[in-house]
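Asker: the sequence isn't on hand, but the structure is:
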């Protein structure tokens, strides 16, 4: 049984949905992002979605764009991020870890090498937000060969043909986008049409469905679960917490009080969002 299967089975038995926070590895530095990730886990995250910084994050809104910039400024690259993930994996052997990585990274490294390095770090899944499912075949083949789940996006109001293709290609989970546009809390998520999309995906024996984009409040998590999703992913709201504390954490001597405040805020946020998944 995979880590995702084990997680979703356990959650179903407990009558819970999954809550999965997103943060950028390397934001505000590689070392501090590791502290951030541990705070998310301590707060009760069921799994993680972690970003790798990229210069042109076309699927992201301003908040997560700035996290890419901070991480790149700190010197984080793909290999540094893999080292962080490997340490997290060593401490949390059963926790599902998904990565959101833009397609140019596997293109630059070569697909076989890219997915092999992901697997070696202990990554369970990779979502490529700028690779549509119609272009997914070579990525899926390389991921499958390395033992990594390929995750694809089910766009809002997608055609039945596209939903069928996403259901067929996705492993681990399906990322259902809650609304048109980029990531961010500026525009709220919407569950309009989600129940129909979930039913279509499940008819094709898809992996569990997670709702993302614009999830920032507990009531939005509860609405996603009520509409039939297996869980919710929150990115910009989590990154905003990191961003609010980042100025006091930059430099050679991060402010200890600011770091403790950041950890506390992340734990509290995750605990509140996780509580909303209980049916």
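Answerer: That came through, no problem. Nothing here was measured: the structure is a model prediction, and the numbers come from that model. Numbers count the residues shown, from 1 in each chain.

Asker: switch to C-alpha atoms for all contacts and neighbour counts from now on
Answerer: OK.

Asker: where exactly do the helices run in the chain?
Answerer: Taking DSSP state H to define them, one finds helices in the chain at 3-14, 30-43, 62-73, 78-91, 104-109, 111-121, 137-146, 160-169, 194-203, 218-226, 236-245, 256-275.

Asker: with distance to residue 22 added, can I get these in a markdown table?
Answerer: Output for the helices of the chain, formatted as a markdown table (distance: least, Cα to Cα, whole Å):
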| stretch | distance to residue 22 |
| --- | --- |
| helix 3-14 | 16 |
| helix 30-43 | 9 |
| helix 62-73 | 10 |
| helix 78-91 | 13 |
| helix 104-109 | 19 |
| helix 111-121 | 17 |
| helix 137-146 | 21 |
| helix 160-169 | 21 |
| helix 194-203 | 21 |
| helix 218-226 | 14 |
| helix 236-245 | 7 |
| helix 256-275 | 11 |
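
Asker: put this next to the previous one:
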């Protein structure tokens, strides 16, 4: 059983949902992002998304766009991202790691080489936001050969007839993009989530994670009451950005501020179903 499947099975047995925070590789530098990654499990992360910085993140709002640009300035490359995961795995062989990003850097690196090197580094799953299911064969075979889950995205506008196409070849969990638009903008209401998730439950047995627009502990708790996981990205990146100095460098409070916010989110998620 994969780390992702094992983690969701354990959480289901415990009767609680998962918190999935996001960290952008090399934002604002390699050492700071690695320190955040290493600190997240202790602060309450159940799974972790690691962003692969890209210069044209079309699905993302201003917050993640700025984080990606900081990551690129901080020396991000595919090799560097995988080095970061390798370093994390020296101390943590249990927390599932999902790489999230865009297909261009993967194509430049090589599909087969990327999947093999990602698995060797300790990656568990991939969310490639600009590869539609119809083009999923680009990564399906090399991902499967290396034991990587392909995590698909579903939007509020996805019709029922399209769900089997989206779910074909999907594994790990299903990522529900809870709003129309880019990351970090508005937040879906509890009523919207309660109406949307049963439709997805009828189509798949995969765990369902809700992302795009979850900012507060209350919103994270609402997400895991409706589904299986809450993904929090822009809120943490905003906190990180607010700690940087005038030159965009990390300060003494950068890591601690983000991890403290993560603890507050984790407390809410863990109490949500009690």
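Answerer: Received the coordinates, thanks. Model, not experiment: these values are computed from the prediction.

Asker: between the helices of structure 1, which gets nearest to residue 52 of structure 1?
Answerer: Among the helices of structure 1, helix 78-91 comes nearest to residue 52 of structure 1, with 6.4 Å by Cα to Cα.

Asker: mind putting the helices of structure 1 into TSV with distance to residue 177 of structure 1 and mean neighbour count?
Answerer: Formatted as TSV, those follow (distance: least, Cα to Cα, whole Å; neighbours: other Cα atoms under 10 Å):
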stretch	distance to residue 177 of structure 1	mean neighbour count
helix 3-14	19	15
helix 30-43	22	20
helix 62-73	16	21
helix 78-91	25	17
helix 104-109	22	14
helix 111-121	24	19
helix 137-146	20	17
helix 160-169	12	19
helix 194-203	9	18
helix 218-226	11	21
helix 236-245	14	20
helix 256-275	18	19
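
Asker: and the ones you listed: which comes nearest residue 212 of structure 1?
Answerer: Nearest of these to residue 212 of structure 1, taken as Cα to Cα: helix 218-226 at 9.3 Å.

Asker: ok, and what's touching the closest one?
Answerer: Residues outside helix 218-226 of structure 1 that contact it (Cα atoms under 8 Å, 6 or more residues apart in numbering): 17, 189, 191, 211, 215, 231-232, 272-277, 279.

Asker: of these, which is the nearest to residue 108 of structure 1?
Answerer: Among the contacts of helix 218-226 of structure 1, residue 211 lies closest to residue 108 of structure 1 (Cα to Cα), at 29.4 Å.

Asker: shouldn't residue 244 of structure 2 be in contact with residue 255?
Answerer: No: between residue 244 of structure 2 and residue 255 there is no contact under Cα atoms under 8 Å: 10.5 Å.

Asker: what's around the closest residue to residue 163 of structure 2 other than its chain neighbours, how many residues?
Answerer: Distances taken as Cα to Cα, 6 or more residues apart in numbering place residue 203 nearest to residue 163 of structure 2, at 7.0 Å, with adjacent residues excluded. Residues contacting residue 203 of structure 2 under the criterion other Cα atoms under 10 Å number 12.

Asker: from residue 223 of structure 2, how far out is residue 203 of structure 2?
Answerer: According to Cα to Cα, to the nearest Å, residue 203 of structure 2 and residue 223 of structure 2 sit 19 Å apart.

Asker: got it, and residue 41 of structure 2?
Answerer: For residue 41 of structure 2, the distance to residue 223 of structure 2 equals 20 Å [Cα to Cα].
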